[in-house]
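Engineer: Requesting a structural model of the entry that follows:
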Amino acid sequence: MPGFVKVRLILLFLLFISGCNNTLTGNVVNSQEHSESGIQTEIYFCPEDDCGKIVTNLIDDAKKSVHCAFYDLDLKDLIKTLGKKSHNADVKIVIEDSNYEGNIKGPGIKIAKASQYMHNKFCVLDNNKVLTGSMNPTNNGANLNNNNLIIVNSGYLAENYEDEFDELWNGLYASGDNVKYREINTNIGLIENYFCPEDCQEGENSMLNLVRKANKSVKVAIFSFTHEDLGDELVKADIRGLDISVLVERRQRNVQKSQYTRLKDFDIGIKVDGNKYNMHHKFIIIDDKIVITGSPNFSYSGYNRNDENFLIIYNENLALEFVNEFDMLFGHGEIV
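Structural biologist: Take a look at the predicted model:
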């Protein structure tokens, strides 16, 4: 795969309180709006960007607290930094049991033992910065697989993620309270935040409604795609004349209920990726203006069983960065 120029997008958000019309969102549920100013957002795509180093440096720069929920963790520099940081900050890590190898130990470590996966990949730093996306902090996740890492400085978003982390820390997996600030209105567009499965009926509806409302195009990059309702909506969107492009991880195309063959049979533009490792993204781009990204695969487990998180961000500049990533990967994909 050819080198990819580092993409770093810093957006300054001015959030405001208003009675904004909810019809522009995918969400069918009204929620209170909140204000916040001076938010910074950074976007990185792995492995072209050094995502492991970026996460390690951000954690090293934290002053008071580092709270992370990881499906998997094996980056040595990150583990060393977490140990060092624990001497002068509140460091707490929840790790999925099925991937825990004992490479990090101590009173600040809890192992998520449940019948479903704790599939998150997020950190909350100093109660004001959120790191999330599709990247597990592993050698594969940062250096070999295609992933995205999004960093948002936001008190409201951080509070949402702190609440979720507290549930995980206290052993409450794949359940808990609904997200406090589901919708945050900003001058550049809306941010929606969901945690699965407790919020994901609404989150799933929002995603499907956005596909239904799309006017021009829907681009999907997904590791595992078995979500039949989303497959239905993509077929309908194609019939309406929209430009539909889907990229699926090669090794996942033939799993049970995979939508790959079905969409290909409808002559929808669908390919498998060209990365000899994994294309691990989980994002959708609507009309090159709206991005849905986070930890869940588009599957029943992703929205109904596993502990997951995702964002929907309504911003054209941000969406275009994801379009660039999608176009690069789709260009190296193939129909099989």
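
Engineer: contacts, neighbours, all on C-alpha from now
Structural biologist: Will do.

Engineer: Helices along this protein, start to end?
Structural biologist: According to DSSP state H, the chain carries its helices in the segments 51-61, 76-85, 139, 155-169, 200-213, 228-239, 260-265, 300-304, 316-331.

Engineer: would you list those helices in a markdown table and tack on distance to Met279?
Structural biologist: Shown next, in a markdown table, are the helices of the chain (distance: least, C-alpha to C-alpha, whole Å):
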| stretch | distance to Met279 |
| --- | --- |
| helix 51-61 | 15 |
| helix 76-85 | 23 |
| helix 139 | 14 |
| helix 155-169 | 26 |
| helix 200-213 | 21 |
| helix 228-239 | 19 |
| helix 260-265 | 15 |
| helix 300-304 | 17 |
| helix 316-331 | 9 |
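
Engineer: please give me the structure for this one as well, since I'd like to look at both together:
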Amino acid sequence: MAKKKSSKKSSQNRNISLVVTVAVLVLAAIFAFTGKDFLGLFPAAETATQAVATQKSPTAVVTPPDTGNSQSWWSVYFTDPNTINDPENLTGSIPETLIAMIDEAQTSIHIAAFEFNLTPVADALIAAHQRGVEVQWMTDDESGIDADTEEGHGQFAMLEAAGIPVKDDGRSALMHNKFIIFDGQTVWTGSTNLTQNGNFRNNNNVIVIRSTKVAEMFEREFAEMWVDGLHGTKSPSTVDLQSTSIDGTPIQVYFAAEDEAISHLIPLVNGAKKSIRFLAFSFTHDDLGAAMLAQAQAGVDISGIFETRGSETEYSELPAMFCAGLPVRQDGNPGTFHHKVIIIDDEIVITGSLNFSENADSSNDENVVVITNKDIAKLYLQEFDRRWAEATDPDPATMKCK
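Structural biologist: You can find the predicted model right below:
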């Protein structure tokens, strides 16, 4: 009798173990696919949620290797006005990649973008809206909504006619952001405006980050503008909630004007040990310029490329750097050199919509991403080298060095 009772208890234990095992496996599957850990059973470190397909094109670019058991979580793209410069042919272009991501969206596409005149992208957004995806667009009043009546525009009118809501900031400072959030999981950002010039004439970059945590940071900023109508300094700073780490890569996000972004970038420049490279559409921020000059005097290897237009004015940091002997050049693109990038010690990449100016930092709506990753930095350094080869040294006669 005792033996029979022991067998029954053993059978019950096996059944309980089986139920527990199945429950853990189910929770593990939920965590793997959604990132939700209802019982706190799994590690807190963020891992990638979606693989990146390799794009075979001159623009860009990049599928990083997997880390451990995680999947690839980032992609970097650069415009190439020398070879991909026909808005009628999207093959290999950044808009082609963007449209593919729009086509894959399942639940939501939230856009904060300064200006817009890409009809194929408008068509893709309308198709997404028609299949039930929530599409919302926050833009600038003057360069966005007001410009929609100009020749070659009208894409915002297309969206609104299809039932897609579009809002603008309605103020004198700029809603200069350049980010898109897909399904609350993926963030698209960088310097690239969603225009023909931005993608086919100008030098620009895009970084795509597949991370629910990073997406949450951008969704919060989007809601401040879209729901609360808060812009610039009226937006509350949540900078303490804007950092994470993905597979060992630290990521910090800043928003202007509320986070005083450049005040956070200067310590990164001050902390450089060996090198700084920068690519700048507008670089007029004196404190950031002074930090680079001080680092150059301390022996850090610094060089940079300026958009030619405006680089010789009294406000630009180019004359001071050139006269101090720093290797700086003016870009060689007949269009616009539109990057806003700093690379520190071949590892830290700073990119986004933020020009290195006081207005951008203290008045506009802007976004900045700081990523510490050597593989990503390598790609931005390659872009620097490509653009450096096209750039030219300033004319000493125009610099008026003392």
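
Engineer: so which of the helices of the first structure gets nearest Ile10 of the first structure?
Structural biologist: Nearest to Ile10 of the first structure, of all the helices of the first structure, is helix 316-331, at 9.2 Å by C-alpha to C-alpha.

Engineer: List the buried residues for that closest one?
Structural biologist: Buried residues in helix 316-331 of the first structure, counting neighbours by 16 or more other C-alpha atoms under 10 Å, are found at 316, 318-323, 325-326, 329-330.

Engineer: Excluding chain neighbours, give the residue nearest to whatever residue of the first structure lines up with Gly335 of the second structure in space.
Structural biologist: Aligned by TM-score structural alignment, Gly335 of the second structure pairs with Tyr277 of the first structure. Nearest residue to Tyr277 of the first structure in three dimensions, chain neighbours excluded: Asn145, at 5.8 Å (C-alpha to C-alpha, 6 or more residues apart in numbering).

Engineer: can you check Val323 of the first structure too?
Structural biologist: Setting aside the residues directly before and after it, Val323 of the first structure is nearest to Asp288 in space (C-alpha to C-alpha, 6+ apart), at 6.7 Å.

Engineer: Correct me if wrong: the one you found contacts Leu320.
Structural biologist: Yes: between Asp288 of the first structure and Leu320 there is a contact at 6.1 Å, judged by C-alpha atoms under 8 Å.

Engineer: can you tell me what part of the second structure stretch 145-161 of the first structure aligns to?
Structural biologist: Mapped onto the second structure using TM-score structural alignment, stretch 145-161 of the first structure spans residues 202-218.

Engineer: Can you give the contact residues for that stretch?
Structural biologist: Stretch 202-218 of the second structure has contacts (C-alpha atoms under 8 Å, 6 or more residues apart in numbering) with 35, 46-50, 73-81, 181, 184-192, 198, 241-244, 246, 253, 333, 335-339.

Engineer: Now find how far off-centre that stretch is within its chain.
Structural biologist: Averaging C-alpha positions (C-alpha atoms, centre = their mean, to the nearest Å) puts stretch 202-218 of the second structure 4 Å from its chain's average.

Engineer: Over to stretch 185-205 of the first structure?
Structural biologist: With C-alpha atoms, centre = their mean as the basis, stretch 185-205 of the first structure stands 12 Å off its chain's centre.

Engineer: Between the two ends of that stretch, what distance do you get?
Structural biologist: One end of stretch 185-205 of the first structure to the other measures 19 Å (C-alpha to C-alpha, to the nearest Å).
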